[in-house]
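Colleague: what shape does this take:
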Amino acid sequence: MEDLDKTYNRLILSCNRERAKSTCLNNWSKFIRRRDNNTCVICGSIERVSAHHIVRKSLIPQAQYLPGNGITLCKNCHKEVHEGFNGKPNTLLPMDTQGGEKIEIIAYLFGVLRNSSNERESKYYALSPDVLRMFKQFQGYDIWEEFTGNDVCKAHLIWQGAPRQVVNAILRANGF
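Modeller: This next block holds a predicted model:
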């Protein structure tokens, strides 16, 4: 666990000291992989693993170095998650209009991360209140709506659930 703390502290210090973006991203990637035991959290592979941003850093830059927005994936699982659109999203369009966000995959990955977060300190899975508020806005929740659990539990609940207004919009769009 000591190595994990060292890697975590290196990440936090590099971000707090406003080091170069590449340095912070490299420290974030090392921490995520170390936290997940250099193992793909989906299939268990230890071959060609990398850190993956659950919610793309181009969509929510404030989440790019947060431990709760990262998960370790092998090359094959990573490729599968990125299938379809993988460019910079147009934030003026409704979420996933371009096919890059895949809300069900975001919910799934936060669920996988939630399961492993029960065994470790919550700081290793932290998301900021601002990022959680943005998640609520994307999903159509009132920003003051309360969710229980640690940060990744909250994120999983937010992304997993479809508020009534979202369900109604989908139904209307499909002629119901």
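Colleague: going by C-alpha atoms from here, please, whenever you check contacts or count neighbours.
Modeller: OK.
Colleague: residue boundaries of the strands in the chain?
Modeller: Assigned by DSSP state E, the strands in the chain fall at 49-53, 70-74.
Colleague: show me what the last one is packed up against.
Modeller: So the one you mean is strand 70-74. helix 21-35, strand 49-53 (3 or more C-alpha pairs under 8 Å, 6 or more residues apart in numbering; DSSP states H and E).
Colleague: need these in CSV with distance to residue 3, can you?
Modeller: Below are the helices and strands packed on strand 70-74 laid out as CSV (distance: least, C-alpha to C-alpha, whole Å):
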stretch, distance to residue 3
helix 21-35, 8
strand 49-53, 17
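Colleague: can I get those in JSON lines with mean neighbour count?
Modeller: JSON lines is the format used below for the helices and strands packed on strand 70-74 (neighbours: other C-alpha atoms under 10 Å):
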{"stretch": "helix 21-35", "mean neighbour count": "20"}
{"stretch": "strand 49-53", "mean neighbour count": "21"}
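Colleague: which of those sits closest to residue 166?
Modeller: strand 49-53 (24.3 Å; C-alpha to C-alpha).
Colleague: next, the angle from that closest one to helix 21-35.
Modeller: Using axes from the mean of the first three to the mean of the last three C-alpha atoms, to 10 degrees, the inter-axis angle of strand 49-53 relative to helix 21-35 is 110 degrees.
Colleague: which strands or helices does strand 49-53 pack on?
Modeller: Looks like strand 49-53 contacts helix 21-35, strand 70-74, helix 75-81 (3+ C-alpha pairs under 8 Å, 6+ apart).
Colleague: which of these sits closest to residue 150?
Modeller: From the helices and strands packed on strand 49-53, taking C-alpha to C-alpha, the stretch that ends up closest is strand 70-74, at 15.0 Å.
Colleague: so which residues make contact with that closest one?
Modeller: Outside of strand 70-74, the residues within contact range by C-alpha atoms under 8 Å, 6 or more residues apart in numbering are 32-33, 36, 38-43, 45-54, 109, 113.
Colleague: run this one through as well so I can compare:
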Amino acid sequence: MASIQAALGRLEHAIAAGHHQTRCLRRWSEFIRERDDHRCVDCHSTENLSAHHICRKTFLPEAALETGNGITLCRDCHREVHRGFNGRPDMQEPMDAQGGEKLPAMERLYCILDQDAVERNTLDPALYQLSDTVLGRFKRLQGFASNTDFPGPPVRQAYLIWAQASPGVREAVARANGLTLPKEPLLPGDIYVERIDEEGERTGGTILQNPRWR
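Modeller: From the prediction side, this is the model:
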């Protein structure tokens, strides 16, 4: 743990001292690999490692140096997440319209990063930090208000945000099935139960919450 804290200190010093972005990114990369124990978080290979930005820094520059936006991947796993379009995003297009953000991969990487931290007992918020600004952007991109509550430390919140269907999609599916869903997020494993009275009329519903997230 001392080596992880030392790497974090070097990153924080570079940022606080106003060093060039290239130098700060080098410190960020060193920290991510140190924190992840110099192995691929996905396949656990220890060969040809890189620190990967889960949400691309070209899409969200404010997340470029946040510790919760990085994960160590081997060459093969890194190549896989960059398969297809990897150019600068057109910010006039909807997110992932060009295929560069790869939303299912983002969701999965935040998930396995959170799981890895829990298993290794390293889930210190400073080691996996995502600012309220970045999490707010994630929420708005998914169609939620920036103050919508998601449980857990920042990297887990990121996973749960990207695991959501957008409110518009959820509402359309519910309407097609004659349901009225609550506006609060439905987290993975949650179950929505509709109440029906003796006359067969719907009287509302409730969410049976997955205790894993609470």
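Colleague: still on that earlier bit, between the helices and strands packed on strand 70-74 of structure 1, which one is closest to residue 92 of structure 1.
Modeller: Of these, nearest to residue 92 of structure 1 by C-alpha to C-alpha is strand 49-53, at 21.1 Å.
Colleague: that closest one vs structure 2, average offset?
Modeller: Its matched residues in structure 2 lie on average 0.2 Å from strand 49-53 of structure 1 after superposition (mean C-alpha distance after the TM-score superposition for structure 1).
Colleague: would you map the helices across structure 2?
Modeller: Here structure 2 has its helices, by DSSP state H, at 2-16, 21-35, 75-81, 103-120, 132-141, 154-162, 167-176.
Colleague: mind putting those in TSV, distance to residue 206 of structure 2 included?
Modeller: Formatted as TSV, those follow (distance: least, C-alpha to C-alpha, whole Å):
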stretch	distance to residue 206 of structure 2
helix 2-16	43
helix 21-35	40
helix 75-81	37
helix 103-120	26
helix 132-141	23
helix 154-162	20
helix 167-176	14
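Colleague: ok so, going back, for residue 130 of structure 1, which of the helices and strands packed on strand 70-74 of structure 1 is the nearest?
Modeller: strand 49-53 (17.0 Å).
Colleague: about what we covered before: need the strands of structure 1 in TSV with distance to residue 22 of structure 1, can you?
Modeller: Converted to TSV, these look like this (distance: least, C-alpha to C-alpha, whole Å):
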stretch	distance to residue 22 of structure 1
strand 49-53	14
strand 70-74	16
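Colleague: compare the ones you listed and give me the one nearest residue 153 of structure 1.
Modeller: When the strands of structure 1 are compared (using C-alpha to C-alpha), the closest one is strand 70-74, at 13.8 Å.
Colleague: distance from the chain centre to the closest one, please.
Modeller: 10 Å (C-alpha atoms, centre = their mean, to the nearest Å).
Colleague: now residue 14 of structure 2, nearest residue through space, not along the chain?
Modeller: In space, and not counting its chain neighbours, residue 14 of structure 2 is closest to residue 24: 5.7 Å by C-alpha to C-alpha, 6 or more residues apart in numbering.
Colleague: ok, the counterpart of the one you found in structure 1 - contacts?
Modeller: Using TM-score structural alignment, the equivalent of residue 24 of structure 2 in structure 1 is residue 24. Residue 24 of structure 1 sits next to 11, 14, 15, 65 when contact means C-alpha under 8 Å, 6+ apart.
Colleague: tell me the buried residues within those.
Modeller: For the contacts of residue 24 of structure 1, a burial check counting by 16 or more other C-alpha atoms under 10 Å picks out 11, 14, 15, 65.
Colleague: and those as a markdown table, adding distance to residue 89 of structure 1?
Modeller: Below are these laid out as a markdown table (distance: C-alpha to C-alpha, whole Å):
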| residue | distance to residue 89 of structure 1 |
| --- | --- |
| 11 | 26 |
| 14 | 27 |
| 15 | 24 |
| 65 | 19 |
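Colleague: show me which pair in those residues is furthest apart.
Modeller: Maximum pairwise distance among these (C-alpha to C-alpha): 10.0 Å, between 14 and 65.
Colleague: ok so, going back, which of the helices and strands packed on strand 70-74 of structure 1 sits closest to residue 157 of structure 1?
Modeller: Each of those has some distance to residue 157 of structure 1 by C-alpha to C-alpha; the shortest is strand 49-53, at 17.9 Å.
Colleague: residue 38 of structure 1 touches residue 44, doesn't it?
Modeller: No. Using C-alpha atoms under 8 Å, residue 38 of structure 1 makes no contact with residue 44, being 9.3 Å away.
Colleague: more neighbours: the two, which one.
Modeller: A count of neighbours by other C-alpha atoms under 10 Å puts residue 38 above the other of residue 38 of structure 1 and residue 44, at 22 against 13.
Colleague: now the more buried one, nearest residue through space, not along the chain?
Modeller: residue 46 (6.2 Å).
Colleague: from residue 92 of structure 2, how far off is the residue nearest to residue 14 of structure 2?
Modeller: 29 Å (C-alpha to C-alpha, to the nearest Å).
Colleague: same question, residue 2 of structure 2
Modeller: For residue 2 of structure 2, the distance to residue 92 of structure 2 - C-alpha to C-alpha - is 44 Å.
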